[in-house]
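Novice: Structure, please.
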Amino acid sequence: MWKKTFHTVSLILLLLIASPFMVTGESTVEVMALSGTTGLSLVKLLEEQPTIYPGVTFNYTVLKSPDQISAKIISGEADIAAVPTNLASILYNRGIPLQLAAITNWGVMYVVGSASTISSWQDLKGQEIGVTGKGSTPDLLFRYFLTANGIDPEEDVTIRYYASPAELTQLVIADKVRLATLPEPWVTEALSRNLSLTVLLDYQQTWQQLEQRSDSYPQSALVVKTQLAKENPAVVKAFLQAASDSNAWVVTQPSAAGLLAEKYLSISAPAATAAIPRCNLRLDEAYQVQAEIDYFLEKLYSFQPQSIGGKLPDEEFYLQK
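Specialist: Okay, the predicted model is just below:
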């Protein structure tokens, strides 16, 4: 009798070790991505929904706004999410149990327009420029680049704010706004529909030159619910590998990826295909590039502390190897 009981207990323990989700009662992982370039690196997973880890189903949801995806993370509905890096810091500093697992793109911002006389940041002096999201990361970086080049954002230029990149893009296409800061894929959308437009300035190159960094700024990230990371690290590791493979596929197969971007992310296929080379897609696990993330968040904090949640996140913010 004792041997039979011991055998039964041993079998249960073996199953629990082999199937970590039995410990938590979970058999699904909810993956949520923000529409647009933030979710672009995951489109292969959205389409194929492969088996990433035995016995675990990964469900995918695409959300249209930062507010929507924030609500899902705060409520605990999202186990893994693709979000802007500074939003990850804001949520962490609010006490939301998450960890930064990886960076998925390294900047997608550009200044576009039809002004052929503009070839440097100094040339923006005296100009009127359209910008989206007052106080957002693109806005803060824009103001920083101006200041670093001797231009006072309050006195030397006129900044007009718009609600969304989509709205600003339409005005640029119609020649109602002469200069604008836009992210991909809206840059490509604008250039393809108004042939007088061109890319005038590159945020990413400017960042590297000013800061003397080997990489651009880490704009988008994957975050993981802390409980999932601690209780099921093998599942998280498997997902990060799958996400990395998807990211690499998008870079090497832009035409096919463009079709999926149109299907899942509300980006037109031609625009997505043409934009991918300028999206700086590369997945790096957070522990590998922590110095770059720290530097970026410190810079944002120096501009506007609330842009990262009022303080620099501590070491627990980063998912370690």
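Novice: can we go C-alpha only for contacts and neighbour counts from here?
Specialist: OK.
Novice: What is the burial count for residue 204?
Specialist: Close neighbours of residue 204, defined as other CA atoms under 10 Å, add up to 19.
Novice: which element is it on?
Specialist: Element membership for residue 204, per DSSP states H and E: helix 203-211.
Novice: ok, residues contacting the next helix or strand after that helix?
Specialist: Scanning forward in sequence from helix 203-211 by DSSP H and E, the next helix or strand is strand 220-225. Residues from elsewhere that reach strand 220-225, judged by CA atoms under 8 Å, 6 or more residues apart in numbering: 38, 76, 78-85, 88, 97-107, 236.
Novice: one more to put side by side:
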Amino acid sequence: MKKFLWLGFVLVFLLASCAPAATAAVTPAASETVVATTAAATVSETSVATAESTAAAGDAGKLVVYAPASTSSIPVILAVSQIPGAELTLYSNQSQANTLFLRGDVDILVTGLSVGVDMANNGAPVQMVDSFVSGLSYLVTYGRQVSSLADLKGQEIYIPFEGSPIEEVTAFFAQKEGLTYKTDLTPIYAAFDSSVPLLKQGKATAVVLPEPNVTLVEGQPNVFISVSYFDEWNRLTGTNEGYPQVGAFVNSAWAADHAADIAAFNTQLAAAITSVEADPAAAVTAVSSNYKLAPELLLKSLNRTRYNLVTGTALQDSIENYYQTIGKPLDEKFTASFFGSAQ
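Specialist: All right, here's what the predicted structure looks like:
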């Protein structure tokens, strides 16, 4: 329980401020998957209208979805807009979203993989219904471009907080490159609103950032976008689809009675991802009113984000393989936390 409360505190702290526009300071993030780009974003006009018409007839049957106010949620916005009676809120307060979800006010919570896993490990009755973001983070360096973490031997690397998903993958990369993490490569824990200014000043020479933070520092003097964690994972593991980072979670009791709603959400999400990948510019046009990032920056951020929708038994295989690969296998009790894995 202490671990869960600690995680909630960290998430609230790191998501406390918001990036107003392209020239603003980079927003701190709770993990590599939750970056607040607006404090009180709204969904697209189509889905708002749908939700309002449903609310007029009462809340019964309304599907309530919460997703992080980050560029990774663009397919979610498009997907929910196609589900009659659905309501989407883009949140920037992870702890508040967790509370609403756990008390039953939110049907589907889209969040970072580690957040949902921690909920389940702490006894919450949650099930994972999909994973859909497989590439979001980059190693950004100052002064020179590097090709791998091996080039940083003997140096420091800035990580958002200890035990974060970014740190888990960074430690795995270091080990695969023959480095001893925390000896050959020293982590410095700092929220993005602290590490980004240090990067710009040259006082931090290696920082791991998720989108849209990467886009917001691109073009700064002597700053290089050195290593895509998506590409590095594929190179070091011999795979080609990245690793699971963001997914959707539901209450297990709710899921038992709403299989059709979950299927509809995943079907529309699959269609939205296909649409985003086929025409990212059109996707940005459709959702840009939800973000305070300028459309051209939103498009750059979207183009650096990788999607891979996984559901059912393939989802369980994917998540278990990820944790096994990084040396942190899941407890067997987590098997019950995959929706549809045995269906």
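Novice: one step back: sort out which residues of the helix holding residue 204 of the first structure are buried, please.
Specialist: Buried residues in helix 203-211 of the first structure, defined by neighbour count with 16 or more other CA atoms under 10 Å: 203-207.
Novice: Next: stretch 85-94 of the first structure.
Specialist: 85-93.
Novice: State which helix of the second structure is the longest.
Specialist: Selection of the longest helix in the second structure by residue count, based on DSSP state H, yields helix 259-278.
Novice: Which stretch of the first structure lines up against that helix?
Specialist: Counting by TM-score structural alignment, helix 259-278 of the second structure lines up with residues 233-252 of the first structure.
Novice: how far apart are that stretch and its match in the second structure?
Specialist: In the superposition with the second structure, the average deviation recorded for stretch 233-252 of the first structure is 1.9 Å (mean CA distance after the TM-score superposition for the first structure).
Novice: Please apply the same query to stretch 199-210 of the first structure.
Specialist: Mean for stretch 199-210 of the first structure is 2.1 Å (mean CA distance after the TM-score superposition for the first structure).
Novice: Just the residues contacting that stretch, thanks.
Specialist: 106-113, 118-121, 141-142, 145, 148, 187, 213-217.
Novice: Residue 144 of the first structure matches what in the second structure?
Specialist: Residue 144 of the first structure maps onto residue 172 in the second structure, by TM-score structural alignment.
Novice: what about its match, is that helix, strand or coil?
Specialist: helix (DSSP: H, G, I helix; E, B strand; the rest coil).
Novice: Would you agree it is in contact with residue 323?
Specialist: No: contact criterion CA atoms under 8 Å: residue 172 of the second structure and residue 323 do not qualify, at 10.6 Å.
Novice: Between the two, tell me which one has more neighbours.
Specialist: Between residue 172 of the second structure and residue 323, residue 172 has the larger neighbour count (other CA under 10 Å), namely 19 against 16.
Novice: quick one: contacts for the residue nearest to the more buried one when sequence neighbours are not counted?
Specialist: Excluding its sequence neighbours, the residue lying closest to residue 172 of the second structure (CA to CA, 6 or more residues apart in numbering) is residue 326, at 5.6 Å. The neighbourhood of residue 326 of the second structure, defined by CA under 8 Å, 6+ apart, consists of 168-169, 172.
Novice: can I get these in TSV with distance to residue 219 of the second structure?
Specialist: Listed next are the contacts of residue 326 of the second structure as TSV, based on distance: CA to CA, whole Å:
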residue	distance to residue 219 of the second structure
168	28
169	26
172	29
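Novice: quick one: which of these is nearest to residue 309 of the second structure?
Specialist: Closest approach between the contacts of residue 326 of the second structure and residue 309 of the second structure, by CA to CA: residue 169, at 20.1 Å.
Novice: And whatever helix or strand comes next after the longest helix of the second structure, what's buried?
Specialist: Counting by DSSP H and E, the element after helix 259-278 of the second structure in chain order, helix or strand, is helix 280-287. Across helix 280-287 of the second structure, burial judged by 16+ other CA under 10 Å covers 280-281, 283-284, 287.
Novice: hang on, isn't residue 104 of the first structure packed against residue 286?
Specialist: No: using CA under 8 Å as the test, residue 104 of the first structure is too far from residue 286 to be in contact (9.8 Å).
Novice: ranges for the strands of the first structure?
Specialist: 28-34, 57-63, 80-84, 98-105, 109-113, 128-132, 158-162, 179-183, 198-202, 220-225, 281-285 (DSSP state E).
Novice: With distance to residue 250 of the first structure and mean neighbour count added, can I get these in CSV?
Specialist: What follows is the strands of the first structure, written out as CSV (distance: least, CA to CA, whole Å; neighbours: other CA atoms under 10 Å):
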stretch, distance to residue 250 of the first structure, mean neighbour count
strand 28-34, 16, 21
strand 57-63, 17, 17
strand 80-84, 16, 26
strand 98-105, 12, 28
strand 109-113, 19, 24
strand 128-132, 27, 21
strand 158-162, 30, 15
strand 179-183, 18, 25
strand 198-202, 22, 19
strand 220-225, 16, 26
strand 281-285, 8, 21
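Novice: Reformat those as CSV; add distance to residue 16 of the first structure.
Specialist: Formatted as CSV, these follow (distance: least, CA to CA, whole Å):
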stretch, distance to residue 16 of the first structure
strand 28-34, 16
strand 57-63, 18
strand 80-84, 23
strand 98-105, 24
strand 109-113, 47
strand 128-132, 50
strand 158-162, 53
strand 179-183, 46
strand 198-202, 51
strand 220-225, 21
strand 281-285, 28
